[in-house]
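> Kindly generate the corresponding structure for this input.
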Amino acid sequence: MSSVAIIGAGTGGLCLAQALRTAGIEVKVYERHRSPADALHGYRVRINPTGARALRHCLQPPAWEAFLSRAGRIRQEFGFLTERLRELAVVDGGPDAEQHYSAERGMLREILLAGLEDVVRFDASFERYDRTPDGRVECRFADGTRAVADLVVGADGANSRVRRQYLPHAQRVDVGMVSIVGRLALSAAERLLPECLRARPNSVVAPHGTGMFVAPHEPGADEGYLMWAYGAGEHRYPVGVEAMDGARLAELVAGTTRSWHPALRAMIRETEPGTVNAVTIRTSVPPAPWPATNVTLLGDAIHSMTPLRGVGANMALNDAALLARELTGAADLRTAVRRYEAAMRRDGFRAVAESLRAARMFVSESATRRLLFKTVLRTATVVPPLRKVLYAKLC
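Reported below is the predicted structural model:
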């Protein structure tokens, strides 16, 4: 293995670069954004045990310790409530559950970029690649520059240009769901909301194919906040909902939750409109296995998933660790890529399927399915092993 070009300096791409640099493999990362501070919008990243193990494998010990010192710990409980805040169940992973973390995006990028100053090139917008006569891959960028590598890794997100060229048949589709998301400052949450909403993540199981996810994010490098996400089938929204401003979106959610608990309505009312936006939920369609070459894909570039269960970033980290292991000391590049892609497809698209099932359940309009789900949750309150199973499957 002589050289690797990674397209995209997101979580997965940088994690892979860290591991390859440590292994002594020549690596370069090309990122279309102009600086490390760009594209850090969104919410804190939940790092589950799978993602944490991958980070620990790929990072040098000082960087891993820096992550541990700066990440928040997520309480090992997850609640299910009705829209009137009646408790259906609180599940947990038991006393031996592995730790989950909450990572502010800027902090995570800072840790993943440390030591890679000569590796990452910003303002490098990938356009396409070509094969060279000797079998290598030449990447072309919008500014006219080129770069040649033995292996190209597309880590350029859900709208990946690498995937579009390499696997043009691989699709992303709407799942029929729109989520309106906002965040409330913790100071306001402490004044307005009961302890159950401020202390742990919760899923609000509401009638008529609607639901809400509420999760606190403790202070870190940024101010702490409580994130909420209201979800429903896209047919329940007016046309053009994604283009509405935050104030109009908050009004829309308030109008559909008139019968909900006053605390939830206060949370929506007091949310700063500038933090509210609407997102059409999409998911990857698993393509048939493809023959391994010296181009491959990682994370959302190949298996993007719904935000339900919050595992997208963790699967990108998992991919990075899998690929780094295969490439380190590999005698044959295509064999290493083939082994990586087999494991990546298995793990990644299993997560895609689980996330899709969760999304469909979240907005299911079947009264029977919702009643059955509530029955299972209530049963879990008196059957400890079931609580642990549900925590693993749903959280």
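> okay, CA-based contacts and neighbour counts for the rest of this
Fine.
> in what helix or strand does the residue lying closest to N318 once chain neighbours are set aside lie?
Spatial nearest neighbour of N318, excluding adjacent residues (CA to CA, 6 or more residues apart in numbering): A54 at 5.4 Å. According to DSSP states H and E, A54 maps onto helix 49-58.
> which secondary structure elements does the following helix or strand past that helix contact?
Under the assignment DSSP H and E, the closest C-terminal helix or strand after helix 49-58 is helix 61-70. If you count contacts as 3 or more CA pairs under 8 Å, 6 or more residues apart in numbering; DSSP states H and E, helix 61-70 packs onto helix 105-113.
> How far off centre is the helix it packs on?
The chain centroid and the centroid of helix 105-113 are separated by 15 Å under CA atoms, centre = their mean, to the nearest Å.
> what does it contact?
For helix 105-113, the external contacting residues (CA atoms under 8 Å, 6 or more residues apart in numbering) are 10-11, 14-15, 18, 36-37, 40, 43-45, 59, 63, 66-67, 70, 221.
> Please apply the same query to stretch 376-386.
Under CA under 8 Å, 6+ apart, the answer for stretch 376-386 is 80, 88-91, 387.
> Let me have those in a markdown table, extended by neighbour count and secondary structure.
Output for the contacts of stretch 376-386, formatted as a markdown table (neighbours: other CA atoms under 10 Å; DSSP: H, G, I helix; E, B strand; the rest coil):
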| residue | neighbour count | secondary structure |
| --- | --- | --- |
| F80 | 21 | strand |
| L88 | 22 | strand |
| A89 | 22 | strand |
| V90 | 20 | strand |
| V91 | 25 | strand |
| R387 | 24 | helix |
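> To compare with the earlier structure, here is another sequence to fold:
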Amino acid sequence: MTKVLIAGGGVGGLALAQALRKAGVPVEVFERDAEADDWLLGYRIHVNRHGGQALRRCLPEPLWEAFVATAGRPGAGLTFHTEQLTELLHVEEELMTGGSPDGHHAVSRIALRRLLLTDLNVHFGRTFERYSHNDDGTVTAHFTDGSTAVGDVLIGADGANSTVRGQLLPDAKRVDTAVHGVAGRLPLTDETRSWLPDRVKNGLSIVLPTDDEFFFSAVFDGRRRTADALAAGTHLVDEEMLDNVSDYLLWAFATRHSPADGVAPLIRDWHPTLQRMVAETDPATVHTMRFKTSAPVTPWPTTRVTLLGDAIHNMTPVMGLGANTALRDAALLAHQLTAVHHGAPLLDALAEYERRMLAYGFEAVTTSRDRAYEFTSPNPIAKRAMRAWLRLCAAIPPMKRAAFGDKWTDDTAGLPPVTAPSR
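Next up is the predicted model:
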């Protein structure tokens, strides 16, 4: 029997724990937050088809059904605009999802975490400090309060500043991209809907000016969806899931120079609707950030300690790939650990996970970083060329399908089936 310890109770770590519990693998999660509701900050998560299919693999069916019932719908595709809201290209949702019924989902971090915590063995207030390998092949996790836990495998799912990574891969670093971000939430009400353009209020939107800036927006209607699920009596949906959840339009602005005086002065020549979106946002919801990304990591000798999500492949928020890649990790690693639970060699299984994870994980890191640089390019010629290319995609459907069609592949495809060992 394989016992798994997970350091970190974020999206990836909890999804992995749910998958292992579903497969009958003993698992414990250790989370530094003192309580389940300490994780209330942050914006909604866009779960794309990659993440959605991985999450579906991880969750028992009732949890998946509750997730779908409470998640908002990102809307009718992705639209690129100029800063005057002239449409450059619209990419239909069906093209982005490959027509998959799983589609795309916009989910509150709060609601998702509450669902992921269902029936798990989670120890709160346990800050990971270090690990040690034991003579019998097990691994011990040490925590700052002096407590310990022993398991067969330790998974570092403890985020971008991972302490597990610091011990396992001390040379693995995060680097500053020199891109600055500002994000805020505009309440999504009947009044705001009345003046928001259809493409903006009904989907994802990217604004590409010709200077070193770009602007993104997305709707989140999770409160309405959750209220509807509650009224319908959906299993696992309760009143608490409405706490601290509101419907809003998320906007994010990024630039190569510091927006020290806020976003408004930098967009004073943009379309009045874009200026209004920023002006009518509650300042308490506005947050600034510097975009960081993981430096490339080469394969390392496999041990009973491995990493998941931001702990190994942290990326910029551009393209929304971080949480989705962590969910892919969770589904793949759960498959491998379930095979170990049924008799497969542990280190071989972890090595295969690490090989695959590093390949797609750092492909996502590179994609996110490159788009951040392209969207904030200070070269006006390059930005105009990008806008011309988008117009060309709009005019030539095969180009659009090739550029924006879903290319997801199942990361567990081709792996041996999970079966009980022969006796």
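> if we can go back for a sec, what's the local residue count around the residue nearest to N318 of structure 1?
By other CA atoms under 10 Å, the residues close to A54 of structure 1 number 23.
> now swap in A284 of structure 2 and tell me
Neighbour number of A284 of structure 2 under other CA under 10 Å is 8.
> And for A344 of structure 2?
Using other CA under 10 Å: A344 of structure 2 sits among 17 other residues.
> G135 of structure 1 too?
11.
> Quick one: map it onto structure 2.
For G135 of structure 1, the aligned position in structure 2 is G137, judged by TM-score structural alignment.
> Now do S294 of structure 2: how many residues are near it, please.
Counted with other CA under 10 Å, S294 of structure 2 comes out at 23.
> how far out from the middle of the chain is the helix holding A54 of structure 1?
15 Å.
> Could you list every helix and strand that that helix packs against?
helix 11-22, helix 312-327.
> how much does the longest one stray from structure 2?
Read it as helix 312-327 of structure 1. For helix 312-327 of structure 1, the mean distance to aligned residues of structure 2 following superposition is 0.6 Å (mean CA distance after the TM-score superposition for structure 1).
> by contact count, what packs against that helix?
The contact analysis (3+ CA pairs under 8 Å, 6+ apart) places helix 312-327 of structure 1 against helix 11-22, strand 45-47, helix 49-58, helix 333-362.
> what stretch of structure 2 does the longest one fall on?
Using TM-score structural alignment, the residues of structure 2 aligned to helix 333-362 of structure 1 are 346-375.
> TSV please, covering the helices and strands packed on helix 312-327 of structure 1 and showing distance to V214 of structure 1.
Formatted as TSV, these follow (distance: least, CA to CA, whole Å):
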stretch	distance to V214 of structure 1
helix 11-22	24
strand 45-47	13
helix 49-58	21
helix 333-362	13
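> Most tightly packed of those?
Greatest average neighbour count among those goes to helix 11-22 (a mean of 25), per mean count of other CA atoms under 10 Å.
> so where is the single longest strand found in structure 1 in structure 2?
Across structure 1, the longest stretch assigned as strand under DSSP state E is strand 172-185. Mapped onto structure 2 using TM-score structural alignment, strand 172-185 of structure 1 covers residues 174-187.
> Contacts only, for F214 of structure 2.
206-208, 253-255, 375-376.
> how about a cut-off of 10 Å?
The neighbours of F214 of structure 2, taking CA atoms under 10 Å, 6 or more residues apart in numbering as the test, are 82-83, 181, 206-208, 252-256, 372, 374-377.
> Would you point out which residue is most central in structure 2?
With distances taken as CA atoms, centre = their mean, structure 2 has A323 as the residue nearest its mean C-alpha position (1.6 Å).
> Okay, strands next: where are they in the stretch 101-250 of structure 1?
120-121, 126-131, 137-141, 146-149, 151-154, 172-185, 202-205, 210-217, 225-233 (DSSP state E, counting those that start in this stretch).
> Rebuild those as JSON lines, extending it with distance to A247 of structure 1.
JSON lines is the format used below for these (distance: least, CA to CA, whole Å):
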{"stretch": "strand 120-121", "distance to A247 of structure 1": "38"}
{"stretch": "strand 126-131", "distance to A247 of structure 1": "36"}
{"stretch": "strand 137-141", "distance to A247 of structure 1": "39"}
{"stretch": "strand 146-149", "distance to A247 of structure 1": "45"}
{"stretch": "strand 151-154", "distance to A247 of structure 1": "37"}
{"stretch": "strand 172-185", "distance to A247 of structure 1": "11"}
{"stretch": "strand 202-205", "distance to A247 of structure 1": "22"}
{"stretch": "strand 210-217", "distance to A247 of structure 1": "18"}
{"stretch": "strand 225-233", "distance to A247 of structure 1": "15"}
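> residue in structure 1 matching I267 of structure 2?
Checking TM-score structural alignment: I267 of structure 2 goes with T257.
> Now that match: closest residue in space, sequence neighbours ignored.
R265 (7.1 Å).
> Surely N159 of structure 1 and S304 touch.
Yes - applying CA atoms under 10 Å, one finds N159 of structure 1 in contact with S304, separated by 9.3 Å.
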